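[1] from the sequence below, what's the structure:
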Amino acid sequence: MSKPSSKSKEFFIDIDDETQNVNQQSGYVWEEEYKRSWDVLQEDEDGSLKRSIDHLQNRLKRKRLLRDTSTIRRGIIRNMFLIIDLSEAMMEKDLRPSRLDLTLSYAEQFILEFFDQNPISQLGIIVSKGGVAERLTGLSGNPMDNIIALKNKKNIDVDGEPSLQNSLELARSSLIHTPTHGSREILLIMGSLTSCDPGDIYESIEDLVKDNVRVSIVGLSAEVQICKYICKRTKGTYGVVLNEAHFKDLLFEIIPPPPVSVAQSNSKLVMMGFPSSVNQSSPYLCACHNKPVTSGYTCARCNSNICDIPTECPICELTLVSSPHLARSYHHLFPVENYTEVPWNSATTTHCFACQISFPSLSERTLPKNLETSSGRYNCQKCNQHFCIDCDVFVHEAIHNCPGCLATSQNNLKSLMGQVNGNFENYENYEKMNLS
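    A predicted model of the protein is given here:
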């Protein structure tokens, strides 16, 4: 790793001082009070632990749901590079089956989920090993191009040490050509504690800040000060993996789009085209890959043949999307509010509003002493309907629309249409009376 400049050392001193102040105020982990975690499990009147286990499982499910749902400006057009460390440190087996195998497995899941939640975005892959960085795929809107590149065994051979500076510079050189209305992001999965850099990495960090590139890092070994500094300067996120489940949680926290930057907020309207689908019996050449295909799309501006959407037309550079893509990206701007837990003293419903599965009921013999505990029901603050934990997860992670609110809006619309029709009939009768 390159030697930091005197100006960079001042930043390190500030960060260390802040860390020491926090530790002095809050104390260390080993100084905390000893907790007996097995006391959380309590038997009911029949000697069963099922209720306690279900309660713990529901807590774990909702922990991943509770996020910031405030209405803020987010960039739904994202340009991201996924950088994967392929150094010898990735062969460690502290994460089963190994760091490399688990990283590749989670990377495929991340790519599929990223394009499902951000269909009009683009993603590319860069690997770093032997002190160099290599670009496997460029920015593309097709998830299968990235997954096929990861499954190629020639691309995942480990060697030497990674180069943090070369990886960031390669990603930055590709992102600076993207339009300003889209976000520029880098997600780095790093398992090594060292880096082989050819120059001053702090100059590269300042270039990232100047070009509005957001860097988020997931560490597999331990916290590295330079990684923490990069994420702090570029307003990204930095987390160190605790176990396999925590690794997946840190990756999937990057999927929701971040707030817009200053450069994005100054952007104007974006021109997009809605291509028409084409199916022909005889093959024709596509403009994107120059390969014979029989089905695809036609550009709305220049009538060029495109294999798949969303993408940018290679001829006229028009952004080509479809209406379902825009609809799936739109829900990030208006997220569903977090459901609140319903205590037993307010548990008046018997069935889930969405799936109609009956809620657990307690008789007076098995009624808990503390009526403020959760009853397995979760309430929407807008429509006041109760849902089970599975529907709560499905609403916030899949459909992104509350069934109770949709039903209420439809009923209100039907009532309004009925009033309009009734007023129209009364008006017709009034006209007939006047004519007679």
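[2] going forward, measure contacts and count neighbours with C-alpha atoms only.
    Will do.
[3] give me the number of residues near Val132?
    19 (other CA atoms under 10 Å).
[4] can you tell me which residues contact the closest residue to it other than its chain neighbours?
    Nearest residue to Val132 in three dimensions, chain neighbours excluded: Ser163, at 5.7 Å (CA to CA, 6 or more residues apart in numbering). Neighbouring residues of Ser163 by CA atoms under 8 Å, 6 or more residues apart in numbering: Ser128, Lys129, Gly130, Gly131, Val132, Ala133, Ser195, Cys196, Asp197.
[5] now do Ser163 against Tyr229, distance only.
    Distance, Ser163 to Tyr229, using CA to CA, to the nearest Å: 16 Å.
[6] show me where the stretch 1-150 of the chain has its strands.
    78-85, 122-129, 132-140 (DSSP state E, counting those that start in this stretch).
[7] what's the closest of the ones you listed to Ile111?
    strand 122-129 (8.2 Å; CA to CA).
[8] look at Pro179 and say how many residues are nearby.
    Neighbour tally, Pro179, other CA under 10 Å: 14.
[9] oh sorry, the question was meant for Val158
    Count around Val158 with other CA under 10 Å applied: 20.
[10] mind checking the SS state of it?
    coil (DSSP: H, G, I helix; E, B strand; the rest coil).
[11] how far away is it from Ser128?
    From Val158 over to Ser128 (counting by CA to CA), the distance is 9 Å.
[12] repeat for Met190
    Distance from Met190 to Ser128, by CA to CA: 10 Å.
[13] list residues touching both of Val158 and Ser128?
    Joint contacts of Val158 and Ser128 (CA under 8 Å, 6+ apart) are Leu86, Ser87.
[14] now the common contact residues for Met190 and Ser128.
    Ile84, Asp85.
[15] so where does Ala407 fall, helix or strand?
    helix 403-435 (DSSP states H and E).
[16] which stretches in the protein count as helices?
    6-26, 50-63, 99-117, 143-151, 164-175, 201-210, 225-233, 244-252, 262-265, 323-330, 389-394, 403-435 (DSSP state H).
[17] which of these sits most buried?
    helix 164-175 (a mean of 21; mean count of other CA atoms under 10 Å).
[18] here is the second sequence; please produce its structure so I can put it next to the first one:
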Amino acid sequence: MDGRNRWEGDLSRTWESLKEDEEGRLGVVGRRQQSRAGQEQEAAVRRNMIRYLYLVVDMSHSMGMRDFRPSRAGATQQLLKDFATRFFTQNPLSNLGVICTHDGVAEKLTDLSGNPRAHAEALSQKFTTSGEASLQNALEVACSLLKGIPDYGNREVLVVFSSLTSRDPADIFATIDKLRKHKIRVSVIHLAAEVHVMRSLVDKTGGSFGVARDFQHVKSLLMEHLVPPATPPQTDPDAEMVLMGFPSRIQQADAVLGYDSGAPAFLSVAFECPRCGTRTSELPSTCVVCTLPLISSPHLAQSYHHLSPLGVFHTSDEETASPCAGCGVDGPSERVVCGKCRGKFCLDCERFLQESLHNCPRCLELAGQC
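    You can find the predicted model right below:
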């Protein structure tokens, strides 16, 4: 068919679409039920809008295995590039960094920053896999970089691991205790199996653990980390004011010296820091001179949707599909109903509302009529 053997094709898990009802009969689960299962938002959950996340990527020889196409390394690189872009779309006030481990050492690819372009360029370079991974060295590097983060920010590490072994120089459980002391939350996505030391790591630091079944499952596990983790109910942090700057946009005929991705550059269109007057090429960013976080009001509003998530949508029981309240298309496709305004939407519109718009247009329309 496409030059591959039959056993090299994607696994078709047809049994996963079957579900037993209350009367013991098997039925096919709809696309909407599979995609939205387990995604209902809890009520009154406290979340931190400012996150400091380090991605730890395994680049050992095990990433060269071809159970993922074209290989584990190639599939992971593609998914992490998409994750970095989506991360800053969903969390514009947050910072991201990348650490890789191979040949028993850990290497920092990118610093913590709010510049998605720098991370995309680093993740676009070809992944060279060699030697064995060292989980402890990667965690030590992440801990040394995150322990100085202010208390108002979430300190997080997301490990994407492939190897079943780790070449560590000392006691990794001492490193786990250090992470717990500095309140660093570690989550793990493993591409092969559940490993005891990693399960202990996430349990002690309050993270999550997932074992990927296939390419799409890796993607769904990564997308779960786009939403800021819920603050534990027993935690009662003191309110703290975070100083941020809202720069003005300046456009001149003659280019003026400023900074582009942290490097000096001549800019004709730039954003001027309200504190020191230094110019930068993009927002959000951090002023190179006075280290003031620079954002715009849309970025602040975009982060707010995590604190007031869109309500749960339910499957419509009507046999005749009514026009979609979003796109207006009238067809036989399945409909879902907003739990607040009872507006009916098709599956594509519901996915767009949940992942991008974060608002129900029917609810906004009714609110405007009041």
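[19] re earlier: separation between the residue nearest to Val132 of structure 1 and Thr103 of structure 1?
    18 Å.
[20] Gln356 of structure 1 now?
    39 Å.
[21] try Ser192 of structure 1
    From Ser192 of structure 1 to Thr103 of structure 1 the distance is 13 Å (CA to CA).
[22] tell me the buried residues in stretch 378-387 of structure 1?
    Within stretch 378-387 of structure 1, the residues scored as buried using 16 or more other CA atoms under 10 Å are Tyr378, Asn379, Cys380, Gln385, His386, Phe387.
[23] of those, which is the nearest to Glu206 of structure 1?
    Nearest to Glu206 of structure 1 among those, with distances taken as CA to CA, is Cys380, at 44.6 Å.
[24] so that closest one sits against Thr340, correct?
    Yes. Cys380 of structure 1 is within contact range of Thr340, at 6.8 Å (criterion: CA atoms under 8 Å).
[25] what residue in structure 1 is paired with Gln78 of structure 2?
    Using TM-score structural alignment, the partner of Gln78 of structure 2 in structure 1 is Ser105.
[26] what about that match, distance to Arg96 of structure 1?
    11 Å.
[27] show me what contacts the residue opposite Leu243 of structure 2 in structure 1 once aligned?
    Aligned by TM-score structural alignment, Leu243 of structure 2 pairs with Met271 of structure 1. Applying CA under 8 Å, 6+ apart, we find Met271 of structure 1 in contact with Leu318, Thr319.
[28] and for Ile184 of structure 2?
    Cys143, Leu146, Lys147, Asn154, Arg155, Glu156, Val157, Thr205.
[29] and the fourth one, what is it in contact with?
    Pointing back at Asn154 of structure 2 there. Applying CA under 8 Å, 6+ apart, the residues near Asn154 of structure 2 are Asn48, Ile50, Arg51, Tyr52, Leu53, Ile184.
[30] that one matches what in structure 1?
    Checking TM-score structural alignment: Asn154 of structure 2 goes with Ser183.
[31] OK, contacts around the spatially most central residue of structure 1?
    Nearest residue to the geometric centre of structure 1 (CA atoms, centre = their mean): Ile255, 1.5 Å. If you count contacts by CA under 8 Å, 6+ apart, Ile255 of structure 1 has them with Phe110, Glu113, Phe114, Gln117, Asn118.
[32] right, and the pair among these with maximum separation?
    Farthest pair in those, by CA to CA: Phe110 and Asn118, 11.5 Å.
[33] ok, Ala321 of structure 2 touching Asp330?
    Yes. Look at Ala321 of structure 2 against Asp330 with CA under 8 Å: they come within range, at 7.2 Å.
[34] what about the two, which has more around it?
    Ala321 (17 against 12).
[35] can you tell me how far Val224 of structure 1 is from His177 of structure 1?
    In terms of CA to CA, Val224 of structure 1 sits 30 Å off from His177 of structure 1.
[36] the two: who's more crowded?
    Set Val224 of structure 1 next to His177 and count neighbours by other CA under 10 Å: Val224 wins out with 14 against 8.
[37] out of the helices of structure 1, the one nearest Ser276 of structure 1 is which?
    helix 323-330 (11.6 Å).
[38] how far apart are that closest one and its match in structure 2?
    Compared with structure 2 after fitting, helix 323-330 of structure 1 deviates on average by 0.7 Å (mean CA distance after the TM-score superposition for structure 1).
[39] that helix vs helix 99-117, what angle?
    With axes from the mean of the first three to the mean of the last three CA atoms, to 10 degrees applied, the angle from helix 323-330 of structure 1 to helix 99-117 works out at 110 degrees.
[40] which part of structure 2 matches helix 323-330 of structure 1?
    With TM-score structural alignment as the criterion, helix 323-330 of structure 1 aligns to 297-304.
[41] can you list contacts of that stretch?
    So stretch 297-304 of structure 2 is in contact with Met49, Gln90, Asn91, Pro92, Leu93, Phe246, Pro284, going by CA under 8 Å, 6+ apart.
[42] show me what Val202 of structure 2 lines up with in structure 1.
    Counting by TM-score structural alignment, the partner of Val202 of structure 2 is Cys231.
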